[in-house]
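1. how would this look folded up:
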Amino acid sequence: MDRIYCVEDDESIRELVLYALHSSGFETRGFEDGESFFEALDQQLPSLVLLDIMLPGEDGLSILRRLRENGRTARIPVIMVTAKTSEYDKVTGLDTGADDYIAKPFGVMELVSRIRAVLRRTRTDTPAGVLTLGPITVDPARRTVTVSGQPVTLTYKEFELLSFLMRNEGLVLTRERLMETVWGFDFEGESRTVDMHIKSLRQKLGSCSEMIQTVRGVGYKIVQLPRQEEGRS
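-> From the prediction side, this is the model:
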């Protein structure tokens, strides 16, 4: 049985969510703040976390960063649950490593549907293995990237984007497919978000930036350049 942890400081909302999820066949636990949540993680890991942004003490985005920076919890799916609805808040949560985003007020049926969709998607992820393409090496287990042996620091979503491109070397991936796979769902402004992350990723890859190629009107692909072209900016 899937175990869902809900981090929500509003007791009425937390109890409603826990009741609805329990009725839908999930094992559930609720927490009013990050401190109690992390104490529970030391004992048992959940299948998925519902995480509010506005919390007393440590906020949800900070909690999410801690989850993604810890190898033990980095792969736990997280759905952000918040009253904030601006595109900035959505992008911030997703870039930090959220797998989905749902805004209050929300319907219980929609919440359950999103949870099941995220669980299905994360269970069918390609098994982690070291990916190498030319000078680029990606280690999904350690979440490290090197270019010509030198470490490169990427954000959570930049890492996922590069990994997905490398798993599909030579294939043209549409913006829509990248958005669906890396960010998990569609939201307004998705084309700009993908393009912005590709631009940032290219900058960080430096001499290997040209390996990520734009297919005009379609999307992007990653290819290994002829040896004489490697190292050109």
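
2. okay, CA-based contacts and neighbour counts for the rest of this
-> Will do.

3. For the chain, which segments count as strands?
-> Secondary structure of the chain (DSSP state E): strands at 3-7, 27-31, 48-52, 78-82, 100-103, 131-133, 136-139, 144-147, 150-151, 173-174, 212-215, 219-222.

4. what angle do the fourth one and strand 3-7 make?
-> Counting by axes from the mean of the first three to the mean of the last three C-alpha atoms, to 10 degrees, strand 78-82 lies at 30 degrees to strand 3-7.

5. Kindly report the same for the second one.
-> Relative orientation of strand 27-31 versus strand 3-7 (the same axes, to 10 degrees): 20 degrees.

6. Report the contact partners of the residue nearest the centre of the chain.
-> Residue closest to the average C-alpha location in the chain (C-alpha atoms, centre = their mean): residue 97, at 3.6 Å. With contacts defined as C-alpha atoms under 8 Å, 6 or more residues apart in numbering, residue 97 is in contact with 64, 65, 68, 78, 156, 157.

7. quick one more, to check against the first:
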Amino acid sequence: MRKIYLVEDDQAIREVLEVFLSLEDFEVHSFISVAEFKERDVEVIHDLYLFDVNLPDGSGIDLCHQIKNDSKNQDVPVMIMSAHTNLQHLKDFCEPDEMISKPFDIDNLLQRIQGVIDSKQ
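-> Predicted coordinates:
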């Protein structure tokens, strides 16, 4: 079973993603904030990090930058999602493996998640 770390502060989006991805045979560990995410067991490596850009106590872009600069996670893809940011502009601050704008089609999101995970294995 593939594992995803999800950081999303919007409860409705987080719950939909948890249920949908679980039904698609992913194990989802979700967090509502940067602080909560930083309390995770850093020794456990997942198959994908899925970050919202705007979080109540920080930015998914900063998390992306941290993950990409962590030698333990260098091969783990990072996917960024945002409703308010020009996603191409994000590449100046972080180089995510995939980006998606909100609102998104859930089937398209799944396809992109599977594609980015498969490309790293």
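
8. thinking again about what came up before, okay, the strands of structure 1 in JSON lines with distance to residue 91 of structure 1 and mean neighbour count next?
-> Converted to JSON lines, the strands of structure 1 look like this (distance: least, C-alpha to C-alpha, whole Å; neighbours: other C-alpha atoms under 10 Å):
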{"stretch": "strand 3-7", "distance to residue 91 of structure 1": "20", "mean neighbour count": "23"}
{"stretch": "strand 27-31", "distance to residue 91 of structure 1": "25", "mean neighbour count": "19"}
{"stretch": "strand 48-52", "distance to residue 91 of structure 1": "15", "mean neighbour count": "25"}
{"stretch": "strand 78-82", "distance to residue 91 of structure 1": "11", "mean neighbour count": "24"}
{"stretch": "strand 100-103", "distance to residue 91 of structure 1": "10", "mean neighbour count": "21"}
{"stretch": "strand 131-133", "distance to residue 91 of structure 1": "27", "mean neighbour count": "15"}
{"stretch": "strand 136-139", "distance to residue 91 of structure 1": "24", "mean neighbour count": "20"}
{"stretch": "strand 144-147", "distance to residue 91 of structure 1": "23", "mean neighbour count": "18"}
{"stretch": "strand 150-151", "distance to residue 91 of structure 1": "26", "mean neighbour count": "11"}
{"stretch": "strand 173-174", "distance to residue 91 of structure 1": "19", "mean neighbour count": "18"}
{"stretch": "strand 212-215", "distance to residue 91 of structure 1": "22", "mean neighbour count": "17"}
{"stretch": "strand 219-222", "distance to residue 91 of structure 1": "20", "mean neighbour count": "20"}
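
9. which one of the ones you listed lies closest to residue 202 of structure 1?
-> strand 212-215 (7.1 Å; C-alpha to C-alpha).
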